[in-house]
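[1] This is a predicted model, with the sequence first.
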Amino acid sequence: MTGAAAADVAPLKSYTIGVEDLQYYPLHTTSNGNAFGGFAREVLDMFAKEKGYAFRYVALPVNRLYVAFLNERTLDFKYPDNPKWREDLRGAARIRYSATLVTSEEGAMVLPQNKGRALRQIKSLGTVLGFTPWPYLPAIDSKAIALSTSSGFEGLLRHALANHLDAVYINVDVANYLLAEELKTPGGLVFDPGLPHARSDFSLSTLRHVEVLTEFDAFLRRERPQLQALKLKYGIEERGGP
C-alpha cells in the first residue's frame, strides 16, 4: 500500500473493555496470560468487526475491576455488568447498560446425596470474592450461613466435593464445565433447584460511550438467531424462570 493510500484508511476506533480475571467458561473466561475468551468474547468480537472497532480486553480481579471502572475511570466499558451489582460502590455514577447479552442461572451446587435438603440445613456457602449471592444474603447476614470466598471457583468446588462446604453459589453451566473438564468429576456436584437461586442478566456497561451501546443493542437484536446458535455451540442452556 502506498503512503497516499494508507493515509486514506481511517484508523480503527479503539476501546478498552474491563473483564473479570476469572474462569467462568463457557460464559467468559481468562486464561493463557489473561487472554479473554468464551461466549462473550466471540459476541463482542463479532460486533467490533462489524463496526470497525478495536477492542482491547483488560482482565482484572472482580473487586479491582470495579475500582478501575468506577473510580479511576481507566476503562471505556465493563463486562459483565448489571445495575443491581455492588450498589454500594456505584453511588451516583451515571452508568449506562446495554441490552442483555446472556442470562446466567445461578444457584447452589451440592453433593448429589444432599440434593433436596432444606435451606436451614445449609450452614456453609462458597462463592468468588466480589460476587454477591443475593438469595442467601438474609441467612448470611443473620449468621445462619457462613460465607467463604476465594479468588476462583475451582478451589471452592473442591471443598464442596470433599464435603468441607455445604454448597457453592455459581452459574450452573460454569459449574458443570469446571467439574467435567477441569476437576474430572462430572456430576460430582449437582444443581439443587429447591434451594434459593436467581437469574442474572449480563450486560455491557459504560460511563461515557452511550452511542456504542446503542449500536450494540441494535446488533444484539439483529443477530439474535446467530447468538442463539453460539449459545448452543458453547453449551449455554436456556433455563426457565426463577
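    Happy to help now that I have it.
[2] C-alpha only now, for contacts and for neighbours.
    OK.
[3] ok, Arg96 to Phe216 distance?
    Using Cα to Cα, to the nearest Å, Arg96 is found at 12 Å from Phe216.
[4] Then Pro83?
    From Pro83 to Phe216 the distance is 18 Å (Cα to Cα).
[5] out of those two, which sits in the busier spot?
    Phe216 (20 against 14; other Cα atoms under 10 Å).
[6] Name all residues that make contact with the more buried one.
    Shown here is Phe216, whose contacts under the criterion Cα atoms under 8 Å, 6 or more residues apart in numbering are 47, 98.
[7] isn't there a strand covering it?
    No: applying DSSP: H, G, I helix; E, B strand; the rest coil, one finds Phe216 to be helix, outside a strand.
[8] Next up, a structure to set beside the first:
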Amino acid sequence: MNFYNKSIKCIFLFIFLQFNYAQSQTYSVGVENLNYAPYFYIDSSGNYKGFSNDIFELFMQKTGIKFKFLPMPIFRLYKEFIDGNIDFKFPDSINWQSEMKKNKNIIYSDDVITYIDGIVMKNENKNKNISEIKTIGTIRGFEVKEYKDKNKNIKFLESNNISELIDSLYKDKIDAVFFNIAVALYIVNNNVQYKNKFMFRKDLPYVLDHYKMSTIKNKKLIEDFNNFLKNNNKEITDLKKKNGIIY
C-alpha cells in the first residue's frame, strides 16, 4: 500500500512539475518593428503596444503562458521565423511571402482580426484610375502584386516610416499609399493638417484578409490560442473598441 501511494504521489508530482514548466516557459513572438497603430506599435521604451499587445496580455493572463516580443524589420522577421529562431510570428497570413514559406510546415491560428490593405489618396484625386497612378508609397517588405501586375510603369517608394509616407502623399511627392487603410486613416485623423483631405479608394483593388498567429514548431499552443479566441469573444471585442478598431 505504501509503495502504491508513493507511486501515485510521484505521478501527480511529475504532472504538476510538467504543468508548471509549461506555464513558466517564455516563448518568443517576432513582431513587425512598425508604428502600425491602432493594431500595434513600439513605444519610446521599445515596448510592444496597441490592440495586438492587449490581446496577447489577455491570453497570458488567462493561461499563465509567457511571451517575449521581438520587434524586427519585416524581411529579417521572415528570415528569423523561417530559420526557426523565433517561436511565433504575428501578424501573419497564408497569403504573405508564399515563395519564402514554400516547403515549410507553417501552422496558422484562427483569424485574430480582419484587415484591409488598399489605396489611400488625396480627395482631389478620387477619379484617378490605375493607369494614371505613377508612384505608390508602401511599407518595406510588403507585396503589392495587385498594382505591379496591372500597371508595369508604377514606381514604388518603400519605407518603414508610415508617417513619412503619409506626409509624402500630402505634399504630392507620391500619388497614393498602399497599406492597412485603418492605420493610414488613424494617422490622418489624428493630424489637423491632414484631416478630411484623404480617402480610401475602395473602387480600386484592395486586399481583405485576417491577421493570424503562426508557428512552425508549437502546434499545441496554437490550439490553446484558438480556444482562447473562441471563448473570450466579448473581452476581445472590448479590446477592439478600446483601441478604436471598428471591425
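    Sure thing, it's come through. Note that the structure is a prediction, hence the values are computed from the model and not measured.
[9] Mind jotting down where the strands sit in structure 1?
    Remark: strands assigned in structure 1 by DSSP state E are 13-20, 23-24, 28-31, 35-37, 53-60, 77-81, 96-97, 102-110, 124-128, 146-150, 167-171, 190-191, 198-206.
[10] Output the ones you listed in JSON lines, with mean neighbour count and distance to Glu237 of structure 1 appended to each entry.
    JSON lines is the format used below for the strands of structure 1 (neighbours: other Cα atoms under 10 Å; distance: least, Cα to Cα, whole Å):
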{"stretch": "strand 13-20", "mean neighbour count": "19", "distance to Glu237 of structure 1": "21"}
{"stretch": "strand 23-24", "mean neighbour count": "20", "distance to Glu237 of structure 1": "15"}
{"stretch": "strand 28-31", "mean neighbour count": "19", "distance to Glu237 of structure 1": "14"}
{"stretch": "strand 35-37", "mean neighbour count": "18", "distance to Glu237 of structure 1": "18"}
{"stretch": "strand 53-60", "mean neighbour count": "18", "distance to Glu237 of structure 1": "25"}
{"stretch": "strand 77-81", "mean neighbour count": "23", "distance to Glu237 of structure 1": "18"}
{"stretch": "strand 96-97", "mean neighbour count": "20", "distance to Glu237 of structure 1": "23"}
{"stretch": "strand 102-110", "mean neighbour count": "24", "distance to Glu237 of structure 1": "9"}
{"stretch": "strand 124-128", "mean neighbour count": "22", "distance to Glu237 of structure 1": "21"}
{"stretch": "strand 146-150", "mean neighbour count": "16", "distance to Glu237 of structure 1": "26"}
{"stretch": "strand 167-171", "mean neighbour count": "27", "distance to Glu237 of structure 1": "11"}
{"stretch": "strand 190-191", "mean neighbour count": "22", "distance to Glu237 of structure 1": "13"}
{"stretch": "strand 198-206", "mean neighbour count": "20", "distance to Glu237 of structure 1": "12"}
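[11] nearest to Arg224 of structure 1, of these?
    For the strands of structure 1, the distance to Arg224 of structure 1 is smallest for strand 102-110, at 11.2 Å, taking Cα to Cα.
[12] now that closest one: how far from the chain's centre is it?
    Centroid separation for strand 102-110 of structure 1 versus its chain: 11 Å, with Cα atoms, centre = their mean, to the nearest Å.
[13] what's the mean gap between that strand and the aligned bit of structure 2?
    Compared with structure 2 after fitting, strand 102-110 of structure 1 has a mean deviation of 0.8 Å; criterion: mean Cα distance after the TM-score superposition for structure 1.
[14] what's near enough to touch the residue positioned nearest the centre of structure 2?
    Closest to where the C-alpha atoms of structure 2 average out (Cα atoms, centre = their mean) is Pro91, at 2.9 Å. Counting by Cα under 8 Å, 6+ apart, Pro91 of structure 2 touches 31-32, 211-214.
[15] now the strands of structure 1 as CSV including distance to Leu232 of structure 1?
    What follows is the strands of structure 1, written out as CSV (distance: least, Cα to Cα, whole Å):
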stretch, distance to Leu232 of structure 1
strand 13-20, 23
strand 23-24, 17
strand 28-31, 15
strand 35-37, 16
strand 53-60, 24
strand 77-81, 20
strand 96-97, 25
strand 102-110, 12
strand 124-128, 26
strand 146-150, 30
strand 167-171, 16
strand 190-191, 20
strand 198-206, 17
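[16] of those, which approaches Leu137 of structure 1 most closely?
    Distance to Leu137 of structure 1, taken as Cα to Cα, is lowest for strand 146-150 among these, at 9.6 Å.
[17] whereabouts in structure 2 does the closest one align?
    Mapped onto structure 2 using TM-score structural alignment, strand 146-150 of structure 1 spans residues 155-159.
[18] Tell me how far Leu44 of structure 1 lies from Ser104 of structure 1.
    17 Å.
[19] One more: Thr16 of structure 1?
    Relative to Ser104 of structure 1, and taking Cα to Cα, Thr16 of structure 1 is found at 24 Å.
[20] for Gln121 of structure 1, same thing?
    The gap separating Gln121 of structure 1 from Ser104 of structure 1 is 25 Å, by Cα to Cα.
[21] one step back: counterpart of the residue nearest to the centre of structure 2 over in structure 1?
    Match for Pro91 of structure 2 (TM-score structural alignment): Pro80.
[22] what does Tyr39 of structure 2 give?
    Under TM-score structural alignment, Tyr39 of structure 2 pairs with Leu27 in structure 1.
[23] Can you tell me the closest non-neighbouring residue to its match?
    Spatially, and ignoring its direct neighbours in sequence, Leu27 of structure 1 is nearest to Phe39 (5.1 Å; Cα to Cα, 6 or more residues apart in numbering).
[24] go on, Leu204 of structure 2?
    Among residues not flanking Leu204 of structure 2 along the chain, Ile119 sits closest, at 7.2 Å (Cα to Cα, 6+ apart).
[25] Would you mind finding the match for the one you found in structure 1?
    Using TM-score structural alignment, Ile119 of structure 2 pairs with Ala108 in structure 1.
[26] residues touching Thr103 of structure 1, list them.
    Counting by Cα under 8 Å, 6+ apart, Thr103 of structure 1 touches 199-202.
[27] Equivalent analysis for Ser131 of structure 2, please.
    Asn151.
[28] Would you mind getting the angle between the longest helix along structure 2 and strand 66-72?
    Scanning structure 2 for the longest helix, with DSSP state H as the assignment, gives helix 2-24. Helix 2-24 of structure 2 and strand 66-72 are oriented at 30 degrees to each other (axes from the mean of the first three to the mean of the last three Cα atoms, to 10 degrees).
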